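**Q** dropping the sequence and predicted coords here.
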Amino acid sequence: MIDRAPAATLVIFGATGDPTRRLLAPAPVHLMGDGLLDDGFKVLGVAREMGDDAMLCDRLENFLREDGALEEEGDQRDWDALRDRISYRSGDFADEALFTALATELSGPVIFYLATAPSFFGPLVDALQDAGLLDEADGFRKIAVEKPFGTDLASSCALNARLLGRAAETQIFRVDHFLGKETVQNIMLARFGNALTEAVWNNRYVDHVQITVAETVPVGSRGAFYDATGALCDMVANHLFQLLAMVAMEPPNRFDAEAIRDEKARVLKAVHPVRPEDTVRGRYVAGEAGGKSVVDYRAEQNVAEDSRTETCVAAKVAIDIWRWAGVPFYLRTGKALTARESEIVIGFRDAPATSFEGVAGERPANELVIQIQPREGLHFGIVVKQPGPTLTTASVALDFCYAETFGFGRPTGYETLIYDLLIGDQTLFQRADMVEACWTAVVPLIEAWRQGEPEDYAAGTTGPAGAAALMARGGRTWRAIA
């Protein structure tokens, strides 16, 4: 039985923006339906747009309805109950009077969720501290910061120094929403909770690891942000390295936040700086992806005509840990690709072929596929005998799907993150040293990619040809994006 979270006020800066609409708004509704929110839970939205409580509530309800978050039985009842706890305050984030008013209005435990552009992170935390809003005398005060945490190593270190100059590490929750997904959280349990998997989770049995986060959507309206960031800084130095850490970490001596984050940090600090020759960067040109026409990346709104920004990255990464000595980790992410697919593939070594000489059929190496989205589950490929009088082999799958087994259908993952914020569990949130280790690994690429051009690939394909060639150099192939 999961305990209710304690009473608290969730203050959302940027309450009328896109992150709130797509990701944050559904989570409290679902937590309400699950009985995990205390009767004293409240939401205070803060944004520059003029309006009142009813404006924000109507806006959020429209968001939820458009995204289908109110379709399940009971969702409307849960929303109606939550709506009565929502209030709104308009104001300029640079206006000291806004924070003075908040200090008068707020009491008890508070979470400040910064669902804003990264440029506001530092100034908002400064303003909160200056107004006394981070003083924990009458209850916890926590700050949730969405990625990206800087744009390179220097800016990341500067942001961490600024935040830690105003708040304790225990008050700062750096959010990577991928870590809230059920299948990502299941990685540790699938490994450490099963003797079979943990016994073979090393370089004696594992040939390589693939981590793919593929999207069909192009940059669209996010051109200004994306052109200044690119796939490397937006995805590789954040989402993909966090997934890598969960796959490669050593068993923690206990399952609490700091022990787990210590092990993840050790992995990230052991990642070799990625060599430019072990990477491929691509940029989409016109085509069709996700059933829609896509223009050239350079023709997207707010993208520079002479942009060198990559929209796809493939990289070979090495980790300086005994368990993974000689095992390459291949990372791949991109926009406007052929399908939306996020998964981790543990590719095992081939079984000795001596016993199978002359035997017909296919005998691919075993692989464990951890499917993150859109189908959440596990898929284990094994070799069996085909029915019939002759000895012929075939490849089949042992398959598990969350939705089919548990009826789980809430896709944002923010339910877990908001609940963990309320109870103070930092397991799924990044620590300053982890963030800086990720940036350290990609410093050579940031420097090298200031020159040259990405390789073009047509929207709706699997990415640049160089990505396949990168795998082929090691005698391997990517698992198909489908």
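**A** That came through fine.
**Q** switch to C-alpha atoms for all contacts and neighbour counts from now on
**A** Will do.
**Q** and the end-to-end length of stretch 360-372?
**A** 34 Å (Cα to Cα, to the nearest Å).
**Q** and the contacts of it?
**A** Residues from elsewhere that reach stretch 360-372 (Cα atoms under 8 Å, 6 or more residues apart in numbering): 181-184, 187, 341-351, 376-383, 391-395.
**Q** ok, of these, which come out buried?
**A** If you count burial by 16 or more other Cα atoms under 10 Å, the buried members of these come out as 181-184, 187, 341-349, 376-383, 392-393, 395.
**Q** the contacts of stretch 360-372 in strands, which ones?
**A** Taking DSSP state E, the ones among the contacts of stretch 360-372 that sit in strands are 341-348, 377-383, 392-395.
**Q** not counting sequence-adjacent ones, nearest residue to Arg59?
**A** Once flanking residues are discounted, Arg59 sits nearest to Thr16: 7.6 Å by Cα to Cα, 6 or more residues apart in numbering.
**Q** if I look at that neighbour, how far off is Arg83?
**A** Noted for Thr16: a distance of 15 Å to Arg83, by Cα to Cα.
**Q** how about Met188?
**A** Separation of Met188 from Arg83 (Cα to Cα) stands at 36 Å.
**Q** what is the burial count for Gly409?
**A** Applying other Cα atoms under 10 Å, we find 10 residues neighbouring Gly409.
**Q** check contacts around it.
**A** Counted by Cα under 8 Å, 6+ apart, Gly409 has contacts Ala403.
**Q** what about versus this one:
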Amino acid sequence: MSTSTEIDNGLPLDMTIFGGMGDLAMRKLLPALYMAYLHGNLPASTRILSTGRQDYDRAAYLAFIEEHSRSFISGDNFNEKSWAGFLDLLVYVKVDVATAPVFDTLRDVSRDGAQRVFYLATAPSLFTMICDKLAATGLVDANARVVLEKPLGRDLASAVEINEAVGKHFAESQIYRIDHYLGKETVQNLMVLRFGNSILEPLWRAPNIASVQITVAEEVGVGSRAGFYDSAGAMRDMVQNHLMQLLCIVAMEPPTSLSPDAVRDEKLKVLRSLRRMGLADIARDTVRGQYSRGVSGNQEAKGYHEESNVPADSHTETFVALRAHIDTWRWSKVPFYLRTGKRMARRSSKIVIEFANPPFPLFPETPGGVANRLVIELQPEEAIKLQIFAKQPGSGMLMQQVALNLDLQSAFAQRRAEAYERLLIDVVRGRLTHFMRRDELEAAWEWVEPIINGWETLGEKPHAYAAGSWGPPESFALLARDGFGWVE
């Protein structure tokens, strides 16, 4: 989605990746930048500076890239000549963020007059230090941009602290708080689906919609992230950012334009309209879970307590389900069910809009009382399905549910960029629409933090669920008491 505020200043680009030798850079950032380079979406004069503490010469650095990053580029997209050209853009800069008084080695290789983008693919605890040292080294100017990876803080106070520290050196228009879910094609398509189709917009409200489900299910466990994950949990790692952003796009009012602030203003209104939960609400409307030993992908899977770096007495949740309400005219009495978890039955992210049944049951044999549904699948496939009823062939008026399917991958001839590639191009071109504004981030924490604190006050352990399942039974009961069920 282009905007009227898109910036194309024609400057050469110096993109610096702090944490440039880390897992995120190898798996996501460098492959995404390679794809942007391959398709001509980087400025002609681009350099990608990777920082690290190792004593690498150029040969050792490129060997590391070959070993750890090249395999994340699909064979269909890999081209030896293009790969060699991309490697020519890469520069290794030895920088020990924690001990260097200033980033003199980075200053020495930075080009005067270049568009500087600083991507902070590090622990959030280093964000303040990095920004302070960038400013002290003289590398922050009016054209500079900084990209902040999630999670941005672990509570409201730490998020405010980081925002204020970064804001001392970068204006809000220079700060890109990245959430890769906002780079997914289907998520961006939600805006067009909602506001570009007159058949849907009049129905997108109560009482036409009975409920909304948002699921982000992961088949994998915590793996090598256990050390970080155990201090965060599913609420901080997934709900506070990914699911909150999806909720905002589903529930927002039409913006006055497609400018970044117009869109983000409407998302902020949703966050501020979320009904706050007290202890009784938390006990009734939230479910925490933690996976135990089970079978995932036809293989035996460890329980959470068996993962490396997980304390034996950990009560960290790997699953969250909750019921939320948005107190506006559009969404009055419409429950929003959010669910996310590790080691679930399969990888699946989807949004389900369940429409209300007709006011009079002309066809009493409606199978299972299931209403019409709009199912928006985000991953692993990207598709939109409208589930309606049709008459079964034969005598009588028996109904059967059928689906009108739109496979977005086959509907368009254009290549579909991955989320990080699309968002990195947005950063280079100065597009802020698909990045969180400071007040958005803090409003999300204001709603999430009391729930986390409430769990601690209630002192309840997470409910166990077997790896390879769809979560604890309590999450199904959460919907069943309202007459709904999770759509798998």
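**A** Cool, the structure landed. Because the structure is a prediction, the values reported are computed rather than measured.
**Q** picking up where we left off before, go ahead and confirm the residue nearest to Arg59 of the first structure touches Leu56.
**A** Yes - applying Cα atoms under 8 Å, one finds Thr16 of the first structure in contact with Leu56, separated by 7.2 Å.
**Q** report the buried residues of the longest helix anywhere in the second structure.
**A** Using DSSP state H, we find that the single longest helix of the second structure is helix 438-458. Buried residues in helix 438-458 of the second structure, counted by 16+ other Cα under 10 Å: 438, 440-451, 454-455.
**Q** likewise for stretch 199-209 of the first structure?
**A** In terms of neighbour count (16+ other Cα under 10 Å), stretch 199-209 of the first structure has its buried residues at 201-203, 205-209.
**Q** which residues are contacting it?
**A** Outside stretch 199-209 of the first structure, the residues that touch it by Cα under 8 Å, 6+ apart are 191, 323-330, 344-349.
**Q** which part of the second structure lines up with it?
**A** The aligned range for stretch 199-209 of the first structure in the second structure is 202-212, by TM-score structural alignment.
**Q** same question, stretch 23-32 of the first structure
**A** Going by TM-score structural alignment, stretch 23-32 of the first structure sits over residues 28-37 in the second structure.
**Q** tell me which residue lies farthest from the centre of the first structure.
**A** Pro389 (49.0 Å; Cα atoms, centre = their mean).
**Q** that residue and Thr440 of the first structure, how far apart?
**A** Pro389 of the first structure sits 58 Å away from Thr440 of the first structure, going by Cα to Cα.
**Q** residues in contact with Tyr88 of the first structure?
**A** For Tyr88 of the first structure, the contact set (Cα under 8 Å, 6+ apart) comprises 44-46, 51-53, 56.
**Q** give me the element the aligned partner of it in the second structure is part of.
**A** Using TM-score structural alignment, the equivalent of Tyr88 of the first structure in the second structure is Tyr92. In this assignment (DSSP states H and E), Tyr92 of the second structure forms part of strand 90-94.
**Q** that strand vs the first structure, average offset?
**A** Mean deviation of strand 90-94 of the second structure relative to the first structure after superposition (mean Cα distance after the TM-score superposition for the first structure): 0.8 Å.
**Q** now stretch 102-109 of the first structure: buried residues?
**A** Buried positions in stretch 102-109 of the first structure, judged by neighbour count with 16+ other Cα under 10 Å: 102, 107, 109.
**Q** and the last one, how far from Ile423 of the first structure?
**A** As defined by Cα to Cα, Pro109 of the first structure lies at a distance of 11 Å from Ile423 of the first structure.
**Q** joint contacts of those two?
**A** With contacts defined as Cα under 8 Å, 6+ apart, no residue is shared by Pro109 of the first structure and Ile423.
**Q** report the contact partners of Trp439 of the first structure.
**A** Trp439 of the first structure makes contact with 152-153, 156, 237, according to Cα under 8 Å, 6+ apart.
**Q** what is the burial count for the equivalent of Asp426 of the second structure over in the first structure?
**A** When the first structure is aligned by TM-score structural alignment, Asp426 of the second structure is paired with Asp420. The burial count assigned to Asp420 of the first structure is 18, neighbours taken as other Cα under 10 Å.
**Q** how about Glu253 of the second structure?
**A** When neighbours are defined as other Cα under 10 Å, Glu253 of the second structure has 17 of them.
**Q** host element of the match of Asp426 of the second structure?
**A** Applying DSSP H and E as the criterion places Asp420 of the first structure in helix 414-423.
**Q** many thanks, have a good one.
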